[in-house]
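Asker: Here is a sequence together with a model predicted from it:
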Amino acid sequence: MAALTRGYMLQAVAKEHRIWVFKEEEPTWEQSLICGHTVVDTLDHQAMLRAAHDVAERGIPISGILCWDETRIQPSALLAENLGLPTMSPTVVATCRDKLATRNALQRHGATPVHAVAARDTREALRAAATIGYPVVLKPRALVGSNGTTLVTDPEHLTAVFESVATRSMPEVRERFPDPVVVEEYLDGPEISVDSLCWEGEVTPVFMARKHLGFPPHFEEVGHTVDAADPLLRDAELSRALHAAHAALGLSHGWTHTEWRLTARGPRLVEINARSGGDLIPYLGRLVTGVDAALAAASLALGERPAIPLRPQGAAAIRFLYPEQDTVVGSVQVDRSRLPATVELVEILAAPGQELLLPPAAHVTCRYALVIVTGDTPEQCAEALGAAERAVSLVPGS
């Protein structure tokens, strides 16, 4: 999966730079793109520091640290700081990683206000929800990929789901909090994400994705659309909100991926990430703008301001395909004769025998395929996605 979701970024950086990879296991698909590797716990910055000193002792200079995995951004920032290399402040990165700390920082600076309270148990969550007012959203403080995030409509619903949100975990997330759940006001309106370049406090939105969500009351991201002509790229209110949010968290240099709800009261930040977007959004951005987020991140890791040669043209979209119900995969088949000419990429994500469990049991891992298309407009992309989806079939197994 990593070869698909981030492989295109590694390929882009490898064309311009020599790369030494730190991984938990021996590299496979990366081998042709790197000059060497070290097997190390990449969630442990001290272990990586020892590994980096070993690399340097071999006479291999280390000029920058590059990471685009959300759970490893913090240890990577600590590693870069210890090596005296350009990086976002680890303290700032830690604030981005903690959903409550993010809200507190925004509140202190009066930026994109959203009511949010941390809760240790159901009683505290009920008290917070009563103060904020239903509906509310329950979020694990440090998980990724909308994992566990749930819209709650009333006290009975909150009582029924709180424990599952509070105890949800991911192996790659090691942060632990005594009050593990954030209770937030529900933000109504369309959701977008913005990938931006930050340099000396100036925030430049490079591309914007309109999110497509599914599986309510959860917030599964089932697709994204990037449009070069999106008027929000020139929206003064969103620009002010972007600058205010970055300033509140102390994000003055770096590439960021922010997620927003466009509410009746104006743009409200959902979360801010000290990295480029996931779900192949940078791939869509590159198709539409010509800007390579991976190369920009590499320049930033070297302390250099990236060139952003914007060449906006048309639109691109991605759709992830899900089973109608929990199932075991027999096979996934693609009738390529039925694919529209504007299909850029079709990838099968599920293997025969794999169990696909829909939210809330699982998130993201229940996708069985993805399709990327291009077009002159988002409407053309939506039409092409519909046709492409009909050409991909999931055959259940036993």
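Answerer: Yep, that arrived.
Asker: For the rest of this, base every contact and every neighbour count on C-alpha atoms.
Answerer: Fine.
Asker: In the longest strand along the chain, which of the residues would be classed as buried?
Answerer: The single longest strand within the chain, with elements called by DSSP state E, is strand 202-214. Using 16 or more other CA atoms under 10 Å as the burial criterion, the residues of strand 202-214 that qualify are E202, V203, T204, P205, V206, F207, M208, A209, R210, K211, H212.
Asker: And the contacts of stretch 280-297?
Answerer: Contact partners of stretch 280-297, identified using CA atoms under 8 Å, 6 or more residues apart in numbering, comprise 5-6, 8-10, 12-13, 66, 206-209, 224-228, 254-255, 276, 306-318, 374.
Asker: Need the distance between the two termini of that stretch.
Answerer: 15 Å (CA to CA, to the nearest Å).
Asker: Likewise for stretch 105-125?
Answerer: One end of stretch 105-125 to the other measures 21 Å (CA to CA).
Asker: List of residues touching that stretch?
Answerer: When contacts are taken as CA under 8 Å, 6+ apart, the neighbours of stretch 105-125 outside the stretch itself are 95, 100, 103, 128, 132, 158-159, 162-163, 178-185, 241, 244-245, 248-249, 267-269.
Asker: filter those residues to the buried ones?
Answerer: Among these, those classed as buried by neighbour count (16+ other CA under 10 Å) are 95, 100, 103, 128, 132, 158-159, 162, 179-185, 241, 244-245, 248-249, 267-269.
Asker: A further structure is provided below for comparison with the first:
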Amino acid sequence: MKTVVFIETNFSGLDAIAWCKQRGYRSVLVTDNFERFRKWFPASSLARLDLVDKIIHVANSNDLELVSKALRNEVDSIDALLTFAEIRTHIAARLCREFGLRGANPDAIELAQDKYRFRRTLLAKGADSVRCRKIDSIELLPALLAEPESAPDFPCFVKPVQGHSSIGAMVCRGHSDVGSVLQSLRQINEDWISPAFVVEDYLEGELVSAEILTTGAGQHQIVGIADRDVVNGSVEIGASFPFVDAHREAVERKACAALDAIGYDFGASHVELIVTRDGPHLVEVNTRVGGSGHSVMLDLATSRSIVGDCIELCLGTLDIDSGSDAIGEAGGRTGDGAAARPPIAREPQQRLYQPRRGAAWKCFVSTTRGKVVAMPAIDAIRAQPGVHEVWLHREPGDPVVDANSNFSWIAQVMCTGRDQHEAKLNAARAVDFIATQTTIASIG
């Protein structure tokens, strides 16, 4: 039986655990805070955590020595190790190197997660032209914006050098906004959000993401492009797939150029870009599958599991050459810690992913701070046209906060349609239904 180790997980990673169960693989989850999942995931999804065959609790799942020791002591053999959680992609890549398993280049992941170094690398390699400045503390923002010659232009975009879930990502439109931006960012109290910030050019346009599976250096399987629904400048509340317009090929080329620029050579990526009047520009590279239901959307549209493909890629069993094992035999932990055989470089004969219908997810958020009093029944939401799945992130009695991150979502629907447009329309209608049937008591 093959053993697959996950270092923490995100919402998409719950489906990866289910994939292992369906395929007869033994799954192991390493975590330093199981209660974190109860905060991150809707209650209806938590049952999939029960599918894990073994849970290893450690004091810090980002500590290489600690996790390595725990795995050696508690797991006889490892055939694949990966993560779907942004906060642990770097440690997972380092562990793969230590155990001689297939994995991504840790240096590429480290670079992608440092939003300042990422921007500087793209500039240096001609992959993009967005300018940026770095401040070691948000308290330095007023001084930076007051510099007479080198201050960023307004509007500008402020975000943590390292972060996740849109936390701390804000538009500053002028000097009058600085006070409110400071007040908001001072209140951040979340794991894995850096005290340093990057201040960069504001990009006006539509936010999209390129979903990609990289099978080797320079070998990128394009899953497709997804659009985004955004509120308050940066908080994502929806997406639809496959998004097709005149910029699609340019978006794909720009995304692949970014992966090559940072040296990302193995695994999934969720590359965010903004399509401006002069073409697409990069926002960031997430070196994992899109979270928050994004992978479910891709699976519904393509009839192929992206999380399953990630696992099979790491096991060495993913067929990317139309009938042959293009990445060689599966490798596991070797007795002396030597590296496993790397993927065989071959050009895929055809795209793995062919969208067959549209899919979209959308979230209900509220501008009213307060407490949820009543919500519609899940069955009533599921009865709306095109609804495939419903996730409740809040229940009656729960507080409602400002829409400033993914943790502000109240309810989420996943819908399908004949194409991307119909799926998106179905999702919007379902969220409108939720909104009309939900009562929120305001505070103050």
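Answerer: Done, it's in. Please read all numbers here as calculations on a predicted model, not as lab measurements.
Asker: after the longest strand of the first structure comes which helix or strand?
Answerer: Following the chain from strand 202-214 of the first structure toward its C-terminal end, the next helix or strand by DSSP states H and E is strand 220-227.
Asker: what's that following strand packed up against?
Answerer: Where contact means 3 or more CA pairs under 8 Å, 6 or more residues apart in numbering; DSSP states H and E, strand 220-227 of the first structure is packed against strand 202-214, helix 281-289, strand 315-321, helix 378-390.
Asker: Any idea how many residues pack against the aligned partner of G223 of the first structure in the second structure?
Answerer: With TM-score structural alignment as the criterion, the equivalent of G223 of the first structure in the second structure is G238. G238 of the second structure has 25 neighbours, counted by other CA atoms under 10 Å.
Asker: which residues touch G238 of the second structure?
Answerer: G238 of the second structure makes contact with R228, D229, V230, A360, W361, K362, C363 under the criterion CA under 8 Å, 6+ apart.
Asker: Repeat the analysis, applying 6 Å as the threshold.
Answerer: When contacts are counted by CA atoms under 6 Å, 6 or more residues apart in numbering, G238 of the second structure touches R228, D229, W361, K362.
Asker: Show me what the last one aligns to in the first structure.
Answerer: Superposed on the first structure with TM-score structural alignment, K362 of the second structure falls opposite R319.
Asker: From what I see, its match and V371 are in contact.
Answerer: Yes - the pair R319 of the first structure and V371 passes the contact test of CA atoms under 6 Å, sitting 5.4 Å apart.
Asker: so stretch 127-135 of the second structure matches what in the first structure?
Answerer: When the first structure is aligned by TM-score structural alignment, the counterpart of stretch 127-135 of the second structure is residues 111-119.
Asker: now stretch 409-423 of the second structure
Answerer: Using TM-score structural alignment, stretch 409-423 of the second structure lines up with residues 367-381 of the first structure.
Asker: got the end-to-end distance for that stretch?
Answerer: End-to-end distance for stretch 367-381 of the first structure, by CA to CA: 20 Å.
Asker: that older thread, what separation do you get for the match of K362 of the second structure and A209 of the first structure?
Answerer: From R319 of the first structure across to A209 of the first structure, the span is 12 Å (CA to CA).
Asker: list residues touching both of those two?
Answerer: Applying CA under 6 Å, 6+ apart, one finds that no residue jointly contacts R319 of the first structure and A209.
Asker: The first structure: helices as residue ranges?
Answerer: Secondary structure of the first structure (DSSP state H): helices located at 2-5, 7-14, 45-57, 73-82, 90-97, 99-108, 122-132, 155-167, 236-249, 281-289, 293-301, 378-390.
Asker: Include distance to H37 of the first structure when you put those into a markdown table, please.
Answerer: Below are the helices of the first structure laid out as a markdown table (distance: least, CA to CA, whole Å):
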| stretch | distance to H37 of the first structure |
| --- | --- |
| helix 2-5 | 16 |
| helix 7-14 | 14 |
| helix 45-57 | 9 |
| helix 73-82 | 16 |
| helix 90-97 | 24 |
| helix 99-108 | 33 |
| helix 122-132 | 45 |
| helix 155-167 | 35 |
| helix 236-249 | 33 |
| helix 281-289 | 25 |
| helix 293-301 | 18 |
| helix 378-390 | 39 |
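Asker: Most tightly packed of those helices?
Answerer: For the helices of the first structure, ranked by mean neighbour count under the definition mean count of other CA atoms under 10 Å, the leader is helix 281-289 at a mean of 25.
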